[in-house]
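Trainee: Sequence first, predicted coordinates after that:
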Amino acid sequence: MPVVNRIAEFAEEMTGWRRHLHQHPELALDCHQTAAFVVEHLRAFGVDEVHEGLARSGVVGIVHGQGPGPVTGLRADMDALPMDEATGLPYASTVPGRMHACGHDGHTTMLLGAAKYLAETRNFSGSVALIFQPAEEAIGGGRIMVDEGMMDRFGISEVYALHTDPFGPLGEFRTRPGPIMAAVDDFEIRVTGQGGHAAYPQACRDPMPCALAIGQALQTIVSRDADPLASLVVSLTQVHGGSAMNIIPGEVYMAGTVRSFDADLRDHAEARLRAIVEGQAVSYGVAAQVDYHRSYPPTVNHADQTAFAADVARGVSGQVVDDLAPEMGAEDFSYMLEARPGAFLFLGQGIGASVHHPEFDFNDAAAPFGASFFARLIETRQPRG
């Protein structure tokens, strides 16, 4: 049976929820309309406790089972991306410059579906904590919820999450023990010289040659400073300088990202980046400043919980890959996995436009698989009696 029968019965209702959320995307911590939609439905389902205002607009719903037992957390993210939608769908975003381009509308819908089923059946012991989190795409709402004491406040012992995957067949679950997504660091570099007329470079201190040299030298962090078998990405993604063809600028701005899995390699990449910038600035006789920001840590699945989650997924769809290669994307669910054991899985929605693409759309046919996975995970992990 690919999905739980009861969940299949209200699959069309789930589609309605998802498309409503898709039309009304919100950003970062300000997911107030989305949170209100979630709260309204949790209360209508008969969820025992509904807690609002975590990480500004986050929600945690508690469903009690039958008899004592642990509390397992299930997490969905709610926020959208600051980009315009190009799908042309009848339920496309109604907010210019905002779009659910990463499937968080689907994640919220899948957890709502599991909430409806679990509140109806309560065929489990202990409790389930339904975590609706803002600001996955920026700021790190997961970190804020953990820092606010969510795990201890609700007694959560394990935590699990799903993410839609437009590169996998519909209903296929993919995961792995250990690192599954990378740590992400961001950097900004400002190279400052003395601007002036481009016809008289001798009267200037041109920052452009230094910026170009920095850009080339940064690639040696991966190609010459890191173990070739280690996973490391250093990407220079922005270079801005100058305003006219006959003006030497006074400053060049550069920015980019560093992705890694290993803590020592993460430290080494930052140290080498700083040394390269400093050395090139001295060489070219200009000044340079580095702002290096450590963001999400690597998403590291716990072995026992990952094996358990994969077994549950097999019972839901029969399509499971449990040795997925690590990916260089990042996830703030990493903070929850640092706080409690658990697992992060991808759920295939069929091949289509990539996440973060203006033509992306969550496949509503995937929602019953995700909701069934969450429901079966709780019933299997915390059996009644």
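Mentor: Done, it's in.
Trainee: From now on I want contacts and neighbour counts done on CA atoms only, so please keep to that.
Mentor: Noted.
Trainee: What is the burial count for Thr237?
Mentor: 10 (other C-alpha atoms under 10 Å).
Trainee: correction: Glu9
Mentor: Using other C-alpha under 10 Å, Glu9 has 11 other residues around it.
Trainee: Might one say that Gly106 is in contact with Arg18?
Mentor: Yes: under the criterion of C-alpha atoms under 8 Å, Gly106 makes contact with Arg18 at 5.9 Å.
Trainee: And these two? Which one has more around it.
Mentor: Each of Gly106 and Arg18 had its neighbours counted (other C-alpha under 10 Å), and the higher figure belongs to Gly106 (30 against 25).
Trainee: any idea how far that one lies from Gly16?
Mentor: According to C-alpha to C-alpha, to the nearest Å, Gly106 and Gly16 sit 11 Å apart.
Trainee: Please, which helix or strand holds the residue found closest to Thr109 once you drop the neighbours it is linked to in the chain?
Mentor: With sequence-adjacent residues excluded and distances taken as C-alpha to C-alpha, 6 or more residues apart in numbering, Thr109 is closest to Arg18, at 5.6 Å. Mapping Arg18 onto the secondary structure by DSSP states H and E places it in helix 11-23.
Trainee: Please compare the first structure with the one that follows:
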Amino acid sequence: MRQRSGLVRRGAAALAGLTVGALLAPFELLLVAFGALTLVAVRATPRARTRAERFVHRCARQLSAVEVWRLDRFHRIRDLGPYDDRAAYTYLLRRWPIGGLGALVVLLLLYGLVVAGTMVSAWLFDGSWGYIESADRVSTATIAVAAIPGALLLYINVMGLAGVVDLDAKLARRHLTPSVEEALTRRISELTVSRAEVVEVVNEERRRIERDLHDGLQQRLVALGLLLSRARRSRDPSVAGDLIRQAHEESELALADLRDVAWRVYPTALDQLGLQEVLAALTERSSIPVRLHYDLPARPPAGVETAAYFVISEALTNAVKHSRAKQIEVTLTPTTTTGAGDRPERSALGPAAGVRVTVTDDGKGGADVTGRGLTGLAGRVVANDGRLTISSPSGGPTTIQAEFPCE
């Protein structure tokens, strides 16, 4: 039953998408014709030609954006872009005939449904309601004879709808997605940027460790040395005993600071206990109440666990310092990479699965995405081939979401 209802919904969405595409086709044709006539008219004037090209390309980009929305909304084609203005104009130049073909198919379907509905109503209400003349009455034999070619024409029409949708999708992917060379160039640029961000993240980690050691552990060790030196020079046993007691307390505090620094460098418990247990300990140490929702059915790979831990740790640190929040929520859910045009679905972690980490606080919002904290967070996510999104409107809430592939 669910499969049938889902098929009906997809069919209705495809029909609505073709209808919207058919309505856009005249505007696309007008833009293409206007662009051709304008460029021919100003061909002899280079400056006017440049302005005309910019105007036509800008209009083409806006219409292409509407087409991308249509394909996303009705046909579940979500792998389009980025594309330039010239590619958008070329797409519209070849797309409007498909829109006209879609309009023809939709009109034929509607015409067939109207004819079939008229015949069936004339057959059902034959002589019963009094408003159908005897010449308009349809016999059962006529309905039976017309049903076979009608069903065949309906099947051909539905296949025509599917064919137009497929042709529309192929044309969009050909012109509104980057070529292999462009994709490789963009990937090289992303890797270059991510490498620089990784270096910056590592350097920032080193500076933070140095500050923690200098401001915390080093000061305690100096105090410990001074206490022991005073105890050794003291001739009063009670004073020496008190100094030794203070030195013992300082050594315990120094050991706690050292463990805290080591934990921030890398929590060894992550290898032994797993991400869930470590996050439970991390959230308990937060000065702001944290609700943890761990919904991963299986343990992620070690690299993903480490990246997720540090993302959550740094997000909590930023929230404690700047958000003025009263509650923080941390959620970990699985994602899976589906085919083109499908929505990501939750599933058990597998070869194509990923992990989505979401940290939300009810603070004041207005987070500076260019600040050192969030910039370092973005660099860490990109370094693990992940994707980071930040939403922090003024007044809150602030939501930080990171997705890591597990492939």
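Mentor: It's in. Note that this is a predicted model, so its numbers are computed, not measured.
Trainee: How close are the two chains, by TM-score?
Mentor: Overlay of the two chains. TM-score (TM-score structural alignment, normalised by the length of the first structure): 0.19; 118 aligned residues with a C-alpha RMSD of 6.4 Å.
Trainee: Pull out the buried positions in the helix holding Arg18 of the first structure.
Mentor: Within helix 11-23 of the first structure, the residues that qualify as buried by neighbour count (16 or more other C-alpha atoms under 10 Å) are 11, 14-15, 17-23.
Trainee: would you list those in CSV and tack on distance to Phe346 of the first structure?
Mentor: Formatted as CSV, the entries for the buried residues of helix 11-23 of the first structure read as follows, by distance: C-alpha to C-alpha, whole Å:
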residue, distance to Phe346 of the first structure
Ala11, 20
Met14, 19
Thr15, 20
Trp17, 21
Arg18, 18
Arg19, 21
His20, 23
Leu21, 21
His22, 20
Gln23, 24
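Trainee: and which of these is nearest to Gly315 of the first structure?
Mentor: Proximity to Gly315 of the first structure was ranked across these by C-alpha to C-alpha; first place goes to Ala11, at 18.9 Å.
Trainee: wait, doesn't Thr164 of the first structure sit right on Phe344?
Mentor: No: Thr164 of the first structure is beyond contact range of Phe344, at 11.1 Å (criterion: C-alpha under 8 Å).
Trainee: Which residues are in contact with the closest residue to Pro26 of the second structure other than its chain neighbours?
Mentor: With sequence-adjacent residues excluded and distances taken as C-alpha to C-alpha, 6+ apart, Pro26 of the second structure is closest to Trp96, at 7.2 Å. Trp96 of the second structure makes contact with 24-26, 28-29 under the criterion C-alpha atoms under 8 Å, 6 or more residues apart in numbering.
Trainee: could you redo the last one with a cut-off of 6 Å?
Mentor: The neighbourhood of Trp96 of the second structure, defined by C-alpha atoms under 6 Å, 6 or more residues apart in numbering, consists of 25, 28-29.
Trainee: what's the closest of these to Val164 of the second structure?
Mentor: Ala25 (13.4 Å).
Trainee: Where does the closest one sit, in terms of helix or strand?
Mentor: Applying DSSP H and E as the criterion places Ala25 of the second structure in helix 2-41.
Trainee: Top of the contacts of Trp96 of the second structure by number of neighbours, please.
Mentor: Using other C-alpha under 10 Å as the contact criterion, the top neighbour count among these goes to Glu28, which has 25 neighbours.
Trainee: ok, that residue to Gly225 of the second structure distance?
Mentor: Relative to Gly225 of the second structure, Glu28 of the second structure is positioned 81 Å away (C-alpha to C-alpha).
Trainee: Give me the neighbour count for the nearest residue to Ala223 of the second structure once chain neighbours are set aside.
Mentor: By the measure of C-alpha to C-alpha, 6+ apart, the closest residue to Ala223 of the second structure outside its immediate chain neighbours is Glu250, 7.4 Å from it. Per other C-alpha under 10 Å, the neighbour tally for Glu250 of the second structure reads 21.
Trainee: now do Val145 of the second structure
Mentor: For Val145 of the second structure, which is what you asked about, the neighbour count (other C-alpha under 10 Å) is 10.
Trainee: Name the secondary structure element that contains it.
Mentor: When secondary structure is defined using DSSP H and E, the element that contains Val145 of the second structure is helix 140-175.
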